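Novice: fold the following, please.
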Amino acid sequence: MGNLFGGHKKSRVTEQDKAVLQLKQQRDKLKMYQRKIEASLAKERELAKKLLKEGKKEKAKLLLKKKRYQESLLTKTDNQLDNLEKMTSEIEFAQIEHQVIDGLKVGNDCLKKMHQMMSLEDVEKIMDETREGIEYQNEIDELLAGGLTEEDEEAVLAELSQITGESEITLPTVPKDQLPQIDDNEPQRETERRRKEPELVPAS
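Specialist: The predicted structure follows:
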């Protein structure tokens, strides 16, 4: 199935990776050895106490000498662990530095290719063309802003007045005469007058 997609991938494990792995393995072995010694020291101390209680002073003394020697070994393993940790850190940091240098190299190559695609002369040409375009546009703006003669200005104002007059709507004139006043009692008077008039009887 792997061959179907282009075969097996090559391993990217470097010599530095192998070295770091070996150092970490040695570190783990030393730590296991330390734990073993610490457990042994605790047992031998208890055993020495027991031998003293039984009156076996020489055996207890020999056991404490052995314990003392193992303690010196424990100190040596601590120093070795420190050396292993430092060496591991230095190798890992060197790997990081190498990756940074590789990244800088790739970036530098990319910049060189971009500079080859556009030379300094091309940039200067583009800047000159841009400057000319801005100057040309400024000239057009100046012509539009103040390039008309007095006659042209009058013609523009006349046309503006004509357009304004066409858009106005003529409204009817509002009368200025005052409206006649209406007497509020007039309807009542008219009703009384009609009552007083004789009712006309149609002729038979």
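Novice: make it CA atoms for all contacts and neighbour counts henceforth
Specialist: Noted.
Novice: what's the helix or strand hosting T191 packed up against?
Specialist: Element membership of T191 [criterion: DSSP states H and E] is helix 186-196. Using 3 or more CA pairs under 8 Å, 6 or more residues apart in numbering; DSSP states H and E as the contact test, no helix or strand touches helix 186-196.
Novice: distance between that helix and the chain's centre?
Specialist: A distance of 94 Å separates the centroid of the chain from that of helix 186-196, by CA atoms, centre = their mean, to the nearest Å.
Novice: and for stretch 31-47, what's in contact with it?
Specialist: 60, 63-64, 67, 70-71, 74, 77 (CA atoms under 8 Å, 6 or more residues apart in numbering).
Novice: turn these into a markdown table, columns for neighbour count, distance to Y136 and secondary structure.
Specialist: Formatted as a markdown table, the contacts of stretch 31-47 follow (neighbours: other CA atoms under 10 Å; distance: CA to CA, whole Å; DSSP: H, G, I helix; E, B strand; the rest coil):
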| residue | neighbour count | distance to Y136 | secondary structure |
| --- | --- | --- | --- |
| A60 | 21 | 107 | helix |
| L63 | 18 | 103 | helix |
| L64 | 18 | 101 | helix |
| K67 | 21 | 97 | helix |
| Q70 | 17 | 92 | helix |
| E71 | 16 | 91 | helix |
| L74 | 20 | 86 | helix |
| T77 | 17 | 82 | helix |
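Novice: to compare with the earlier structure, here is another sequence to fold:
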Amino acid sequence: MAEKRTAAFTGAYLGTFSASSSYCELRRIFSRGAPSSSARKALLLLKKRRYQDQLLDKTDNQISNLERMVQDLEFAQIEKKVIDGLRVGNECLKKMHEVMSIEEVERILDETQDAVEYQQQIDEMLSGSFSQEDEEAVLAELEAITQGDVQLPDVPSHRLPDAPEAAGDQAARDRPKKTAELLAA
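Specialist: From the prediction side, this is the model:
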């Protein structure tokens, strides 16, 4: 019976024990009453298991270090692309600055402002707009009329005669010529 137990013990250690077997299996084997030579084998197997566990831990650490290094490399590549993009952008800005100086931009803005002011003057001339004083005078006159302070003339009850067309047309044609002459002078 002792031989069976020894054979079972040795077979269990040599044939079935691997790095993946649990400590529970070792306890079960020792609970059978293993002989001293088997105890040495068991101790050797425990040491082997501990060594394999340490190797697995080291391997896990190395894998995580490699993964971290890969992430760092990927991030460095992204940083390089960003820096290259900034470099190209700066070169483009320098070329644009060579083409347009600050003085040139200020000159263009001044010319634009002058053109806008000139156009506003032309618009005022053409539309016959009033100055602020004229506008206030018109509003005061309207106020006086609505208050009833001003005596308005009576509206004629008879029909007004028609204006001669030939004379009116000629006067209308002469007005733009006189306005153009005044503006040119």
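Novice: about what we covered before: equivalent range in structure 2 for the helix holding T191 of structure 1?
Specialist: Helix 186-196 of structure 1 lines up with nothing in structure 2 when matched by TM-score structural alignment.
Novice: next: stretch 101-108 of structure 1.
Specialist: On structure 2, the counterpart of stretch 101-108 of structure 1 by TM-score structural alignment is residues 83-90.
Novice: for the matching stretch, give me the average deviation versus structure 1.
Specialist: Superposed on structure 1, stretch 83-90 of structure 2 shows a mean distance to its aligned partners of 0.4 Å (mean CA distance after the TM-score superposition for structure 1).
Novice: packing partners of the helix or strand where K113 of structure 1 lies?
Specialist: Take DSSP H and E as the rule and K113 of structure 1 turns out to sit in helix 57-117. When contacts are defined as 3+ CA pairs under 8 Å, 6+ apart, helix 57-117 of structure 1 sits against helix 15-53.
Novice: I'd like the next helix or strand past the helix holding K113 of structure 1.
Specialist: helix 120-146.
Novice: which residues of structure 2 does that following helix align to?
Specialist: Aligned by TM-score structural alignment, helix 120-146 of structure 1 falls on residues 102-128 of structure 2.
Novice: now stretch 75-90 of structure 1
Specialist: Aligned by TM-score structural alignment, stretch 75-90 of structure 1 falls on residues 57-72 of structure 2.
Novice: average distance between the matching stretch and structure 1?
Specialist: Comparison of stretch 57-72 of structure 2 with structure 1 after fitting gives an average deviation of 1.8 Å (mean CA distance after the TM-score superposition for structure 1).
Novice: please spell out which residues along that stretch are buried.
Specialist: For stretch 57-72 of structure 2, the buried set under the neighbour-count rule, 16 or more other CA atoms under 10 Å, is empty.
Novice: chain center to it: distance?
Specialist: The answer for stretch 57-72 of structure 2 is 34 Å, by CA atoms, centre = their mean.
Novice: ditto for stretch 176-185 of structure 2
Specialist: 56 Å.
Novice: now stretch 175-185 of structure 2
Specialist: On CA atoms, centre = their mean, the centre of stretch 175-185 of structure 2 falls 56 Å from the chain's centre.
Novice: same deal with stretch 120-139 of structure 2?
Specialist: In terms of CA atoms, centre = their mean, the centre of stretch 120-139 of structure 2 is found 47 Å from the chain centre.
Novice: what about that stretch, how long is it end to end?
Specialist: One end of stretch 120-139 of structure 2 to the other measures 23 Å (CA to CA, to the nearest Å).
Novice: tally of neighbours for K61 of structure 1?
Specialist: Per other CA atoms under 10 Å, the neighbour tally for K61 of structure 1 reads 14.
Novice: now check structure 2 for the residue matching it.
Specialist: Superposed on structure 2 with TM-score structural alignment, K61 of structure 1 falls opposite L43.
Novice: relative to K80 of structure 2, how far out is its match?
Specialist: According to CA to CA, L43 of structure 2 stands 55 Å off from K80 of structure 2.
Novice: same check on A19 of structure 2?
Specialist: Here the criterion is CA to CA. By it, A19 of structure 2 lies 45 Å from K80 of structure 2.
Novice: swap in F17 of structure 2?
Specialist: F17 of structure 2 is 52 Å from K80 of structure 2, where distance means CA to CA.
Novice: if you count surrounding residues, which of the two has more?
Specialist: The residue with more neighbours, out of F17 of structure 2 and K80, is F17; 17 against 12, by other CA under 10 Å.
Novice: could you measure from that one over to L45 of structure 2?
Specialist: Using CA to CA, F17 of structure 2 is found at 8 Å from L45 of structure 2.
Novice: show me what contacts N108 of structure 1?
Specialist: Not one residue lies near N108 of structure 1 by CA under 8 Å, 6+ apart.
Novice: what's the answer for the one 5 residues further on, then?
Specialist: The contact partners of K113 of structure 1, by CA under 8 Å, 6+ apart, come to none.
Novice: how many neighbours does A8 of structure 2 have?
Specialist: Neighbour number of A8 of structure 2 under other CA under 10 Å is 16.
Novice: just tell me what it corresponds to in structure 1.
Specialist: A8 of structure 2 is assigned no aligned equivalent in structure 1, the criterion being TM-score structural alignment.
Novice: which element, helix or strand, includes A8 of structure 2?
Specialist: Short version, using DSSP H and E: A8 of structure 2 is in helix 2-11.
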